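Novice: sequence plus predicted model, see below.
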Amino acid sequence: MPDRVFDGSKLRDRRVAKRLSQADLAAGLSVKTNAVYRWENRLATPPQERLPAIAAMVGAELDELFPRLGPPNLADLRCDAGMRQSDTTRYTKTASPMPIRAAEQGKRTLSDEAVTALAAAYNVTRAELLAAQRRSFGHDVPAIEPEKATPSPQVVDTIAGKIKYLQTELYDGALLSDADLASSGNRKSGRSLLTEELVRNLRVGGLTTAPDDVLEALALAFDVPPVFFRSSDPEIGRLVVSTRAVRSQFTVMAARGGEQEISQDVRDQLRDFISDTMAEILGSDADDVPT
C-alpha cells in the first residue's frame, strides 16, 4: 500500500497556525530543528511512524494532514499507532520483532494470539487487522466499513445470558474455550470445581443454576467479582463490566508506557477522583477501599 502523503508546506502552515516554531515542534518530537526544516522544505520525509505524533503536535487529524490513498496493510497500521517494529514485542511477547517483520513482508502470518494483541495495540478490530494482513500478502482487500452502532446488549438474568453479555462487551465476541475457562477458574480458586462439560452446559443454558462455589470459580475465570453471576440486578452487571473495561484500558496504557507520561500531580488527582467516586457509589464503606 502507498505511504501516507506527506506535504511539507501543509505541515508548515499548520505549525504556524498553531503558533509553534520549528524548534518547538522539534523539541516535542525529540528531533533536531534541522529535521523539521528539511521536512517542511521537501528535503526529507519523516518516518511514517512519526506522522501520528507530528499531526498531534500541530492539532491536526492524521487523515486530514497526511492522507492515505488506499486501505492499510500491516505496516501502515503499525505506523498509524506510532510504533516501530521493535515496539511491538511487548504485545506479541516475543524476543524479537521477527514475527511482525515476516508478516509485514508477506512471508508468514501472525499467530492468533498476536492478531488479538496487536489489534488492541493498534486500536483496530481483529477484522481490520486480518484484512490488513491479507493486503501485506498481496491480496486486494477492500477497506472494512465501520460497523453501524447497535444498542448495547442487556444483562440477562441467567448464567448463560451473563456469559453472553461478557462475551459481547469484554471479549469482542470471542471467548476462551470451555476447557481454558475451566482450567483458569480452577487455578485461580485453588480447587477443581469446573470441568469443560460443566462450563459448556452453563454457557449454552443446559444448566441454569450452580452452587455458589462454582459461580465463584466461574467469575474468577472471567476476572469479574462473584456478585456478577449471583445478582439479578442488571445495573450491577453493567457496573461490573464498565469497571472491568476501564481497568483494561489502563492496562493497555501502562503496557504502552503511558503511565510514565502522567505526572504525579495528575496521578494523585485521578486517585482522588476514583476514591471519591467509589465513596459516592458505596457509601461510607468505600473509605476502606484501597486506591
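Specialist: Yep, that arrived. Nothing here was measured: the structure is a model prediction, and the numbers come from that model.
Novice: rest of the way, CA atoms for contacts and neighbours
Specialist: OK.
Novice: hang on, isn't L170 packed against V241?
Specialist: Yes - counting by Cα atoms under 8 Å, L170 sits close enough to V241 to count as a contact (7.3 Å).
Novice: count the residues that sit near F273.
Specialist: If you count neighbours by other Cα atoms under 10 Å, F273 ends up with 12.
Novice: how about Q154?
Specialist: Around Q154 there are 14 other residues, counting by other Cα under 10 Å.
Novice: that one contacts Y165, doesn't it?
Specialist: Yes - under the criterion of Cα under 8 Å, Q154 is in contact with Y165, at a separation of 7.3 Å.
Novice: structure two is appended below for comparative analysis:
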Amino acid sequence: MSGSAVPPGDEPRTLAEKITWLLENAFPAGGGPGGSSVPSDRQVVQAINERAGRHVIGHTTFWKLRTGKTNPETGRPYTASDDILQGIAEFFDVDPRFFKTRSEVVGQVVESLRFLRSVHNGDITGIAGRGIGDEGLSRELLAFMNEVLADFRDGTGAEAAPGPGTGGAAGTGTGNPGPGRERPH
C-alpha cells in the first residue's frame, strides 16, 4: 500500500477487488486473526457464520467472490446475497454499502481504513474528534490527512509544514494547510 491518497477513480470497483482490498488493508501488520496480517478465506467464513449464528456462506463461495470467478451459467462474476454482503461487511466492520456498485461510501471507507491503519501503526497519535457527526470525517478530509502523513513519511513534508508554535498546519491551529495544499471543505 502506498502512502498517497487513493485517487477517486482508483478505488476498488468489483466485489472481488473490494474484498481483496479489505483483506490487504483492514488489518495492521500482525493484527489479523491468529496474529497473521491477512486472514484466510476459512477464517473469514468462520467468523461470518459465527456472528450470524447460522451458516451464511461457505469457503468455496467466499473464494469465488474474492477471486471474481465467473458463473458459467451467466458468464458474469458470482454475486452475493444481501445476507452474505452483510456478513462480510460486519467481519471487516465497514458499511454494507461499500459492496454496492458505484457507492459513494467506497472512497470514504478506503480513506478511513488507510487512516485507521496509520493510527494502528503509531504514525498518528493524539487526535481529538470534535464536532464530528454520525457520518464521520469526509472522504476529502481523510484523503488530505493521508496525503500529509505520506509526505511526512517520505520526508517531503518536513519542509512544507511549519512545526509547533509557528502558526502553520502543525502549529497553533490557524487552519493553514501548508504551501501547495488546499484545505478540504
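Specialist: The structure has been received and is ready for your questions. What you see is a predicted model; the values in this text were computed from it and never measured.
Novice: centre of the chain to whichever helix in the first structure runs longest, how far?
Specialist: Counting residues, the longest helix in the first structure under DSSP state H turns out to be helix 234-255. Its chain's C-alpha centre and that of helix 234-255 of the first structure lie 12 Å apart, by Cα atoms, centre = their mean, to the nearest Å.
Novice: which parts of that helix are buried?
Specialist: Residues G237, R238, V240, V241, V252 are the ones in helix 234-255 of the first structure that count as buried (16 or more other Cα atoms under 10 Å).
Novice: please report the distance of the fourth one from I54 of the first structure.
Specialist: Right, the one you point to is V241 of the first structure. Taking Cα to Cα, to the nearest Å as the measure, V241 of the first structure and I54 of the first structure are separated by 35 Å.
Novice: again, but for the third one
Specialist: Applying Cα to Cα, the value for V240 of the first structure to I54 of the first structure is 38 Å.
Novice: quick one: the helices in the second structure?
Specialist: Along the second structure, counting by DSSP H, helices occupy 15-25, 41-52, 59-67, 82-92, 105-120, 139-154.
Novice: indicate which one of these is closest to G3 of the second structure.
Specialist: If you check each of the helices of the second structure against G3 of the second structure by Cα to Cα, helix 139-154 wins as the nearest, at 4.7 Å.
Novice: quick check: buried residues in that closest one?
Specialist: Neighbour-count burial for helix 139-154 of the second structure, with 16+ other Cα under 10 Å as criterion, is recorded at 139-152.
Novice: ok, back up a step: who touches the longest helix of the first structure?
Specialist: Applying Cα atoms under 8 Å, 6 or more residues apart in numbering, the set of residues contacting helix 234-255 of the first structure from outside is 90-91, 120-121, 154-157, 166, 169-170, 224-225, 228, 231, 259-260.
Novice: so L22 of the second structure versus I132 of the second structure, what's the distance?
Specialist: Shown here: L22 of the second structure relative to I132 of the second structure, a distance of 24 Å by Cα to Cα.
Novice: same deal with D41 of the second structure?
Specialist: When Cα to Cα is the yardstick, D41 of the second structure and I132 of the second structure sit 35 Å from each other.
Novice: and L23 of the second structure, by the same measure?
Specialist: The spacing between L23 of the second structure and I132 of the second structure, counted by Cα to Cα, is 27 Å.
Novice: neighbour-wise, which of those two wins?
Specialist: The residue with more neighbours, out of L23 of the second structure and I132, is L23; 19 against 10, by other Cα under 10 Å.
Novice: what about the closest residue to that one other than its chain neighbours, distance to E135 of the second structure?
Specialist: Take L23 of the second structure and drop its neighbours on the chain: the residue closest to it by Cα to Cα, 6 or more residues apart in numbering is V38, 5.8 Å away. In this view, V38 of the second structure and E135 of the second structure are 28 Å apart by Cα to Cα.
Novice: between those two, who's got more neighbours?
Specialist: In terms of neighbours (other Cα under 10 Å), V38 is the more surrounded of V38 of the second structure and E135; the figures are 22 against 7.
Novice: what's the match for the more buried one in the first structure?
Specialist: With the correspondence set by TM-score structural alignment, V38 of the second structure lines up against L175 in the first structure.
Novice: so that match touches E169, yeah?
Specialist: No - with contacts defined as Cα under 8 Å, L175 of the first structure does not count as touching E169, sitting 10.9 Å away.
Novice: what is the neighbour count of the counterpart of R54 of the second structure in the first structure?
Specialist: If you follow R54 of the second structure across to the first structure using TM-score structural alignment, you land on R191. Using other Cα under 10 Å, the number of residues around R191 of the first structure comes to 12.
Novice: same deal with the one 4 residues further on?
Specialist: When counting by other Cα under 10 Å, one arrives at 17 neighbours for T195 of the first structure.
Novice: and it, what does it touch?
Specialist: A179, A182, S183.
Novice: over to R102 of the second structure?
Specialist: When the contact criterion is Cα under 8 Å, 6+ apart, the partners of R102 of the second structure are R13.
Novice: trace it over to the first structure, please.
Specialist: For R102 of the second structure, the aligned position in the first structure is occupied by S232, per TM-score structural alignment.
Novice: now L129 of the first structure. Nearest residue, chain neighbours left out?
Specialist: For L129 of the first structure, ignoring the flanking residues on the chain, the nearest one in space by Cα to Cα, 6+ apart is A119 at 6.0 Å.
Novice: and what of E11 of the second structure?
Specialist: Skipping the residues right next to it in sequence, E11 of the second structure comes nearest to G107 by Cα to Cα, 6+ apart, at 6.4 Å.
Novice: the equivalent of A26 of the second structure over in the first structure: neighbour count?
Specialist: In the first structure, the residue matched to A26 of the second structure (TM-score structural alignment) is L170. When neighbours are counted by other Cα under 10 Å, L170 of the first structure registers 17.
Novice: now L170 of the first structure. Nearest residue, chain neighbours left out?
Specialist: What sits nearest to L170 of the first structure in space, not counting adjacent residues and going by Cα to Cα, 6+ apart, is A245, at 6.9 Å.
Novice: excluding sequence neighbours, find me the nearest residue to A55 of the first structure.
Specialist: Leaving out its chain neighbours, the residue that sits closest to A55 of the first structure by Cα to Cα, 6+ apart is L62, at 5.6 Å.
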